[in-house]
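Participant: model this:
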Amino acid sequence: MTAPPTASAVIEEITALGPFFAVRTHPSGTAPPEPWQRFTRALLEARVNGVRDSLAAMGGRPAGTVELRVAASVAHLGLAARLVSPALAAAVLHGRVPAPRLAELRWQPVLGAPVPLSLPDDAFAGAPAREPARLAELLSDRLLNGPLTELADAMGEFSVSRHILWGNTASAVNGAVTMIASARPDLAPRIRALAALLHRTPPLRDTGTSAPNGAFRRRSCCLIYRAAPDRKGPLCGDCALSRT
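Facilitator: Model (predicted):
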C-alpha cells in the first residue's frame, strides 16, 4: 500500500503550478515571526487603502478618489484567489482539503503580486477524499464556510455587498481552474468537474453560469471598471456587464 504524500510533498507539487498556488507552512498555534502577519482588521484596512491609492494612480487620479468599496472588492478578489487556488490544487491532486481558519493563516501584505501565504503545518492532516462530490462538500465546509466566509465578513465592512463578494469568490475558483488546466492538462477534466460541483454549492450557488465549453460568466461585477476616470474602465472577461 502506497504511503500518502507528506505535507511538504503536497506543497511542492501545488506550488509548481504558479505563484497563486505557492504556500509555505508554519508551526500550528505559534505567533508569526517577521515578516509574517495574521489577517487582522488593521492590516486588511491598510490593504484596501493601498489598493485604493494604487488604482487611483493607475488611472491618473488623485489618491483617495476611488470609491472605498471598489478598492475593497478588488483587494478581496486577490486575497480570495490566494486562498482558493492552493486548496483546489491540493484537492484535485491529492484529495486533501486544508482546513485552517483565517486567524491560523499567515501572510505578507505586499502589493503588486500574489501575497506570500503560509498554512499551519497540520493543515493537510486527515484522510484524503477521492470522490468529486465528497471533495466539493469538504471544500464548501472547510474553505467556503471557513476562511472565505471570514474574509467576506471582514471585507463587507467596507460597504461591499455579499453578492459581489461571493461573485468574486466564484471568479477566483474559475481562475484557479483555468490556471490548473493550463499547467496540467491531464487534470483539466477533474478540476472542471470539481469546480462545477462547487459552483452549485452554497454560498456559490447562483453566482455565475458555465457554458458547455467551460466558459464562466459571473452574475455580478467586481467593480474595478469604476476605478478608471469617469468610471469607464475595461471589464473583466467573466463580468456580468460584459457583452462579449
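Participant: all contacts plus neighbour counts: C-alpha atoms, from now on.
Facilitator: Fine.
Participant: Then residue 134 would be within a strand, right?
Facilitator: No - under DSSP: H, G, I helix; E, B strand; the rest coil, residue 134 falls outside any strand and is assigned helix.
Participant: ok, how many other residues are close to it?
Facilitator: The number of residues packed near residue 134 is 14, by other C-alpha atoms under 10 Å.
Participant: so how far is residue 189 from it?
Facilitator: As judged by C-alpha to C-alpha, to the nearest Å, residue 134 and residue 189 stand 17 Å apart.
Participant: Over to residue 132?
Facilitator: 11 Å.
Participant: Residue 168 reaches residue 222, doesn't it?
Facilitator: Yes - with contact defined as C-alpha atoms under 8 Å, residue 168 reaches residue 222; the gap is 6.4 Å.
Participant: any shared contact partners between those two?
Facilitator: Shared contacts of residue 168 and residue 222, defined by C-alpha atoms under 8 Å, 6 or more residues apart in numbering, comprise 73, 77.
Participant: Would you map the helices across this structure?
Facilitator: Counting by DSSP state H, the chain has helices at residues 7-15, 41-58, 68-94, 132-138, 147-156, 162-183, 188-199.
Participant: quick one: the second one to helix 147-156, angle?
Facilitator: If you take axes from the mean of the first three to the mean of the last three C-alpha atoms, to 10 degrees, helix 41-58 sits at 70 degrees to helix 147-156.
Participant: And helix 41-58, what's buried?
Facilitator: Going by neighbour count (16 or more other C-alpha atoms under 10 Å), the buried part of helix 41-58 is 44-45, 47-57.
Participant: repeat for the fourth one
Facilitator: Within helix 132-138, the residues that count as buried by 16+ other C-alpha under 10 Å are 132, 135-138.
Participant: same thing with stretch 190-204?
Facilitator: 190-199, 201, 203-204.
Participant: Residue 145 - how many residues pack around it?
Facilitator: 15.
Participant: what about residue 113, neighbour count?
Facilitator: Residue 113 is flanked by 10 other residues according to other C-alpha under 10 Å.
Participant: Next, the second sequence, to be compared with the first:
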Amino acid sequence: MSSDPAQDAAPFAQAPSAEVPSAEVSFARAPFTEALNALGPFFSVRQHAAGAAPRPPWQPMSRLAPGSDALLEHVAAVRAGLARTHGVPPERVESRVAASVAHLGLAARLLSPALALAVLRRRALAGSLDALWWQPVLGRPVPLSVAAEDTGAGAEGTGGGGPGTAHADASPAAFLGTYLADGPVAGLDAAFASLSVPPAVLRGNVASALHGATAAFAAGAGPGPAATARAALTRLLTGPALRGAVGTAPNGAFRRRSCCLIYRAAPDRAGPVCGDCVLLDRRRGRG
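Facilitator: Next comes the predicted model:
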C-alpha cells in the first residue's frame, strides 16, 4: 500500500459508473472552482445552480442516509471491487470492511476541496450533504458538484447551500471544524455508523483523509498556504471531533490509532495496510 490511504482506497471507494456531463445544468467556472481544479482530482469540484437537480448520473449526496438503498448499493459496489482485486467472491469480504473503505474514500473526497477552499478563500464548501451532488464511479475520485449559494443568502459557514462570502476573520480550522462536526462529514459519519463501522474507525478515517488532503495540498499550493493548512490540521487533530484519533510512529511520522480494515479484504485477512496504519509498526516489529 502507498503512504496515502485515500489513494489506496480510491479504486474501491466509488461505485462503477461513467462521468457524463449534464445537458440541463450549466456548471459555472467560478474562480473558486478553477483554483480547486488546479490542485488535482481529489480537490476538483463543479458548481450548479442552487435548487437545480443535475441530470443522472449525478446524485444528491444526501441520499447516502443511514440504511438507505443508495448507501447499501454503494457499499456493495465497493465490496465487489475489493473482491475482484483479491480474486474472491464478494461474500468473502466483510461488509464492514467495504463500508469502512467506502467511508475513507468519500471522506477524502469531501475534505480535500473543503480544506483548500478554507485555506485559500476562507470559505466553507457546503453546509450539509444536501448541497453536494456526486457521480458514483470506481477507480478514480468521484465527480463532485456543489450548489451555488442563492442570491442574497446568508454568509458562508452559516448553513447556506454553497460557497458564499469570504470572511477573512474566520480561520480555516474554524470552517473545517464545523464541516466535521455539523456539516457534510458528520452526515457521512452517521450514514456509515449505521453499517456497524466502529466510531474509532470512522474518526481514524476522517483524520487520515484530512492528513492526506493536507499533504497533497501542501505539495501544490505554495509555502504560505501549505503552512496555513498544516496549522489547521494540527488544530483539528487536537480538537473535539478528532481528539485521540492519531498519534506518532517511533520515527515521528503520522499514525492513526485505528485501522480502515482494508487488509481484511485479502483471502487470509492479512493483506497490506496503509502507510499511516496503526498496524504498520507492529508488522515491521514482527519482521
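Participant: Fetch the TM-score of the aligned pair.
Facilitator: Once superposed, the chains reach a TM-score of 0.91 (TM-score structural alignment, normalised by the length of structure 1), with 237 aligned residues with a C-alpha RMSD of 2.0 Å.
Participant: For residue 229 of structure 1, find the nearest of the helices of structure 1.
Facilitator: Smallest distance to residue 229 of structure 1 across the helices of structure 1 (C-alpha to C-alpha): 8.8 Å, for helix 41-58.
Participant: Specify which member of the buried residues of stretch 190-204 of structure 1 is nearest to residue 74 of structure 1.
Facilitator: Using C-alpha to C-alpha, residue 204 is the member of these that lies nearest residue 74 of structure 1, at 18.2 Å.
Participant: residues in contact with that closest one?
Facilitator: 166-167, 169-170, 198.
Participant: In a markdown table, list the residues you listed along with distance to residue 158 of structure 1.
Facilitator: Formatted as a markdown table, the contacts of residue 204 of structure 1 follow (distance: C-alpha to C-alpha, whole Å):
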| residue | distance to residue 158 of structure 1 |
| --- | --- |
| 166 | 15 |
| 167 | 16 |
| 169 | 17 |
| 170 | 20 |
| 198 | 27 |
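Participant: Name the member of the residues you listed that has the highest neighbour count.
Facilitator: Of all these, residue 170 has the most neighbours under the rule other C-alpha under 10 Å, reaching 29 neighbours.
Participant: quick one: what's aligned to it in structure 2?
Facilitator: In structure 2, the residue paired with residue 170 of structure 1 is residue 207, using TM-score structural alignment.
Participant: Could you do residue 121 of structure 1 as well?
Facilitator: That one, residue 121 of structure 1, aligns with residue 148 by TM-score structural alignment.
Participant: Could you check how far residue 260 of structure 2 is from residue 176 of structure 2?
Facilitator: From residue 260 of structure 2 over to residue 176 of structure 2 the distance is 22 Å, taken as C-alpha to C-alpha.
Participant: and if you look at residue 38 of structure 2?
Facilitator: 21 Å.
Participant: Of these two, which one has the most company?
Facilitator: Set residue 38 of structure 2 next to residue 176 and count neighbours by other C-alpha under 10 Å: residue 176 wins out with 27 against 12.
Participant: My read is that that one contacts residue 114, right?
Facilitator: Yes - look at residue 176 of structure 2 against residue 114 with C-alpha under 8 Å: they come within range, at 7.1 Å.
Participant: Please enumerate the shared neighbours of the two.
Facilitator: With C-alpha under 8 Å, 6+ apart, residue 176 of structure 2 and residue 114 have common neighbours residue 124.
Participant: Report how many residues lie close to residue 199 of structure 2.
Facilitator: By other C-alpha under 10 Å, the residues close to residue 199 of structure 2 number 14.
Participant: picking that back up, return the closest of the buried residues of helix 132-138 of structure 1 with respect to residue 108 of structure 1.
Facilitator: Taking C-alpha to C-alpha as the measure, residue 108 of structure 1 lies nearest residue 138 of those, at 26.9 Å.
Participant: Tell me the spacing between the counterpart of that closest one in structure 2 and residue 35 of structure 2.
Facilitator: Applying TM-score structural alignment, one finds that residue 138 of structure 1 aligns to residue 175 in structure 2. Residue 175 of structure 2 is 18 Å from residue 35 of structure 2, where distance means C-alpha to C-alpha.
Participant: same thing with residue 61 of structure 2?
Facilitator: Counting by C-alpha to C-alpha, the gap between residue 61 of structure 2 and residue 35 of structure 2 amounts to 23 Å.
Participant: More neighbours: which of the two?
Facilitator: residue 61 (23 against 19).
Participant: these two touch, right, that one and residue 132?
Facilitator: Yes - assessed by C-alpha under 8 Å, residue 61 of structure 2 is found in contact with residue 132 at 5.7 Å.
Participant: Residue 132 of structure 2 contacts residue 143, correct?
Facilitator: No - taking contacts as C-alpha under 8 Å, residue 132 of structure 2 lies outside contact range of residue 143: 10.5 Å.
Participant: Measure how buried the nearest residue to residue 41 of structure 1 once chain neighbours are set aside is and give me the count.
Facilitator: For residue 41 of structure 1, ignoring the flanking residues on the chain, the nearest one in space by C-alpha to C-alpha, 6 or more residues apart in numbering is residue 154 at 7.1 Å. By the criterion of other C-alpha under 10 Å, residue 154 of structure 1 has 18 neighbours.
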